[in-house]
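Asker: sequence unavailable; structure follows:
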């Protein structure tokens, strides 16, 4: 959030902005306290606050979820009317898990003539060796606090799971969330979107309406009797008027042991804003008998065994024959179409059997038209990677830097390195987009060359520090958002600025 501060300006006062952040909605006084401290500092140092940027209830782990900081950095790049940014302390600037990422954003402000002043820190905006050392220590401490807190929260959630309490998420069809107090007494059922009122309350699962419970049991009974998932899905849709069933939903239900009363935590983790990842089963925390079961353990395991037997019974030739029938019926094949078709095995089966959907397509002689176009453009833009890398080498060499090239990576003045990657456009719902891939760390900077949709020429350059990869934008659209624009440059002139610094 950005707002202008309408205060009287003292003659000769330094124009500054302020940035404030609180982590949770419960810290209702945090923003006010920070603003009071920043205002007092500004008054005592001959400063006038002209802009205010704030992030309410925002985690400091990355840049992606902080529109206030994104707008501040975007303004810094566009001729700001302030000379400095006041921040309460290093932790309010961010608890970035890589301390270099925090330093990178501060450095970008500095290169555009804007100082970052931490008013509650002893070093303020100092750049002396001792100040730089202390600032780095504070950044590491801010990051470590989040890591320690994450570990404590995870341990607490595992303990509560083992006690039979639900750790969040939708209850699932046939189940409802029940609030219980500290003594285990039931308070009532939570409706969708509702949250418990007291911190000491806990949530458990209970059977839902009788008709939903009966449907869940019927699904398990059918599966245990050997009825394929697609047949079950078709029968459900013939009689259901409340919802549209899919094979994925039915399969997910049949695989979830909460229906036999088991409380499970840790199937997937997303620690400190990193990507969601599945975890091995031996790391899960499980509490059998935590909930009132809808189906018995015997029925659950019988249905599981029947599904495994059915999957093994589908031969490769049968699976490919089903794909051919679907192709004849619709004239094309997509992952979503396969998943929605009851008479065709799941996309996951094709991936397990043949390595990928593309390989399964090849075996039945199907070539998606979009993939042909994409492949042609990929070949067309390949030459640009070498061309841009060669141009960058010449550009920096002419400027006086010592440049060593190895493939698409170059080392500048033996001080820093940069690697070049291509971003190819793809179309989704009539809009062009560019996906930014995760890459190993081949250099200090990764420059992604964003190519035009027709692969004719580069549009611009996305310059990203490799040590801040968790904060990289995952997707660039035709109208990039602030977090992406901050890293985008119309030319490679930024390399000249960086090289000038490395040459001293």
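Answerer: Yes, it's here. Small disclaimer: the values here were computed from a predicted structure and weren't measured.

Asker: make it CA atoms for all contacts and neighbour counts henceforth
Answerer: OK.

Asker: so residue 203 is in which element?
Answerer: If you go by DSSP states H and E, residue 203 is part of strand 202-207.

Asker: distance from the chain centre to that strand, please.
Answerer: Relative to the chain's own centre, strand 202-207 is displaced by 29 Å; criterion: CA atoms, centre = their mean, to the nearest Å.

Asker: what packs against the helix or strand just after it?
Answerer: For strand 202-207, the succeeding helix or strand toward the C-terminus, using DSSP H and E, is helix 210-224. On a contact count with 3 or more CA pairs under 8 Å, 6 or more residues apart in numbering; DSSP states H and E, helix 210-224 meets helix 229-239, helix 247-255, helix 297-313.

Asker: same for the last one, what does it pack against?
Answerer: Judged by 3+ CA pairs under 8 Å, 6+ apart, helix 297-313 is in contact with helix 210-224, helix 247-255.

Asker: between it and helix 210-224, how many degrees?
Answerer: Using axes from the mean of the first three to the mean of the last three CA atoms, to 10 degrees, the direction of helix 297-313 lies 50 degrees away from that of helix 210-224.

Asker: returning to what we had before: in the strand holding residue 203, which residues are buried?
Answerer: For strand 202-207, burial by neighbour count (16 or more other CA atoms under 10 Å) applies to 202-207.

Asker: please identify the residue most distant from the middle of the chain.
Answerer: Relative to the centre of the chain, the most outlying C-alpha is that of residue 11, 46.4 Å out, by CA atoms, centre = their mean.

Asker: use this one as the comparison:
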């Protein structure tokens, strides 16, 4: 005689078998609550002479795949080692999983059965006894569980498309310079949703709105720097960080955040949905533009559409792939037009990719000039000295921290490039000064002073004539000078003798 759930009624004197339970609930709004499943497990165990010794739970986990389901993974691991239970209780087939490949669901049950641990479905109207009818019904239930997820996915996607067409926000964070506005079912304003908060009523909807004026000004500045000044993502991020501006989460800017701002149509008031898909937990794929769901002018724009389109065209031109021969021909044309070539001229030419593209392709600008036949001795010398200055700056940056520690203090890098916070009170700026010959026997060194970054002192190592190594160090108080730079001439170095040191160690009193 078969009992509810499919187990045979044991005899009165039969020993209690040990049972493990597995329960899963993907959302709080389901009828399959964990408490409902627990009650069913205990009722089934009492009716079938079972004692529950283990409980495996996946709370808030989808049944579409095994990833992230720590409860089921732990159960399978225990089954294949030395389990301390004799049977596994599951509410129904759908709680075991809604795998889109029904063979996957059958395989995990087979793993348990192969280890001698049967799986009993407590709420199913058939016994899981490996008979033909049981196998047919389980296969049908697995198909129904998978099809339920597919149908629900299609319904949710259709609803999201309708919401986008109505101007509602489809989901996700709003982004820098934007906010989420909560409205009721009649479209009346309720509140601005802070980060991390969600709507409390199903009938409420969320709209986009532009953020505070200071953030909108930053968005406009990013487009201006990119379109009008031709700056790249990394340079723009560095400039924002140097001004102490952080993103919407309080983090420093990166090239990827800048690129997101420049490519997101949210900033011209458009809502674009379905640019990528990972339905039913499948691999994320990028959809072609004809599959995108677009609502243009859904809310007020942060930047003019013309600026956004100009940035888009500039990005396409910069990202266009050119062969090495085409790049070399561009350098020839640039030299023919200006009589010389340089990184500044390359970046200023709108029809050319950035100078960084030439560096990536040929290893350096000097090598690109050499292969194009436009290299000069001055080019080669400048490139070598530029590399040495870069290496010197990196070396001295590490030495500053070391010498500060030896002197009993500390020097920590700040978010501003080449600046250090010494003893939590003084901002020190490192500026390696290149040597320039301006007369047959005279050199000069130009030292920038970044006043807008609230620098207290400038540490300026001056290089020798070949820009091979530092020949002296100057510690200059930033507030002592009226201009944004200081020029030290070889014949007048005594004018700065009060600020001169023979070595970096001497700067720290060592």
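Answerer: Ah, there it is. Worth saying up front: this structure is predicted, and the values here are computed from it rather than measured.

Asker: tm score of chain vs chain?
Answerer: In this superposition the chains share a TM-score of 0.60, using TM-score structural alignment, normalised by the length of structure 1; 325 aligned residues with a CA RMSD of 2.6 Å.

Asker: in structure 2, what range does the strand holding residue 203 of structure 1 match?
Answerer: Aligned by TM-score structural alignment, strand 202-207 of structure 1 corresponds to residues 205-210 of structure 2.

Asker: how much does the matching stretch stray from structure 1?
Answerer: Compared with structure 1 after fitting, stretch 205-210 of structure 2 has a mean deviation of 1.1 Å; criterion: mean CA distance after the TM-score superposition for structure 1.

Asker: over to stretch 146-154 of structure 2?
Answerer: Here the mean offset of stretch 146-154 of structure 2 against structure 1 after fitting is 0.7 Å, by mean CA distance after the TM-score superposition for structure 1.

Asker: what's in contact with that stretch?
Answerer: Counting contacts by CA atoms under 8 Å, 6 or more residues apart in numbering, the residues outside stretch 146-154 of structure 2 that touch it are 64, 98-102, 279-280.

Asker: would a markdown table of the residues you listed with neighbour count and distance to residue 196 of structure 2 be doable?
Answerer: Putting these into a markdown table (neighbours: other CA atoms under 10 Å; distance: CA to CA, whole Å) gives the following:
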| residue | neighbour count | distance to residue 196 of structure 2 |
| --- | --- | --- |
| 64 | 19 | 26 |
| 98 | 26 | 29 |
| 99 | 24 | 31 |
| 100 | 21 | 32 |
| 101 | 13 | 35 |
| 102 | 19 | 36 |
| 279 | 14 | 24 |
| 280 | 19 | 25 |
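
Asker: which pair in those residues spans the largest distance?
Answerer: The widest separation within those, taken as CA to CA, falls between 102 and 279 and amounts to 16.9 Å.

Asker: now which residue in structure 2 aligns to residue 60 of structure 1?
Answerer: Using TM-score structural alignment, the partner of residue 60 of structure 1 in structure 2 is residue 63.

Asker: so where does its match fall, helix or strand?
Answerer: Residue 63 of structure 2 belongs to no helix or strand when assigned by DSSP H and E.

Asker: does it really touch residue 102, like I thought?
Answerer: No - Residue 63 of structure 2 is beyond contact range of residue 102, at 11.8 Å (criterion: CA atoms under 8 Å).

Asker: please name the nearest non-neighbouring residue to residue 417 of structure 2.
Answerer: Spatially, and ignoring its direct neighbours in sequence, residue 417 of structure 2 is nearest to residue 242 (7.3 Å; CA to CA, 6 or more residues apart in numbering).

Asker: the one you found maps to what in structure 1?
Answerer: Correspondence of residue 242 of structure 2 to structure 1, assessed by TM-score structural alignment: residue 238.

Asker: burial of that match, as a residue count?
Answerer: Burial measure for residue 238 of structure 1: 10 neighbouring residues, criterion other CA atoms under 10 Å.

Asker: residues in contact with the counterpart of residue 138 of structure 1 in structure 2?
Answerer: Taking TM-score structural alignment as the criterion, the aligned counterpart of residue 138 of structure 1 in structure 2 is residue 141. Shown here is residue 141 of structure 2, whose contacts under the criterion CA under 8 Å, 6+ apart are 93-94.

Asker: cool, residue 223 of structure 2 as well?
Answerer: In this structure, residue 223 of structure 2 makes contact with 262, 307-308, 311, judged by CA under 8 Å, 6+ apart.

Asker: that older thread, can you add distance to residue 52 of structure 1 and give the buried residues of strand 202-207 of structure 1 back as a markdown table?
Answerer: What follows is these, written out as a markdown table (distance: CA to CA, whole Å):
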| residue | distance to residue 52 of structure 1 |
| --- | --- |
| 202 | 39 |
| 203 | 40 |
| 204 | 43 |
| 205 | 45 |
| 206 | 47 |
| 207 | 50 |
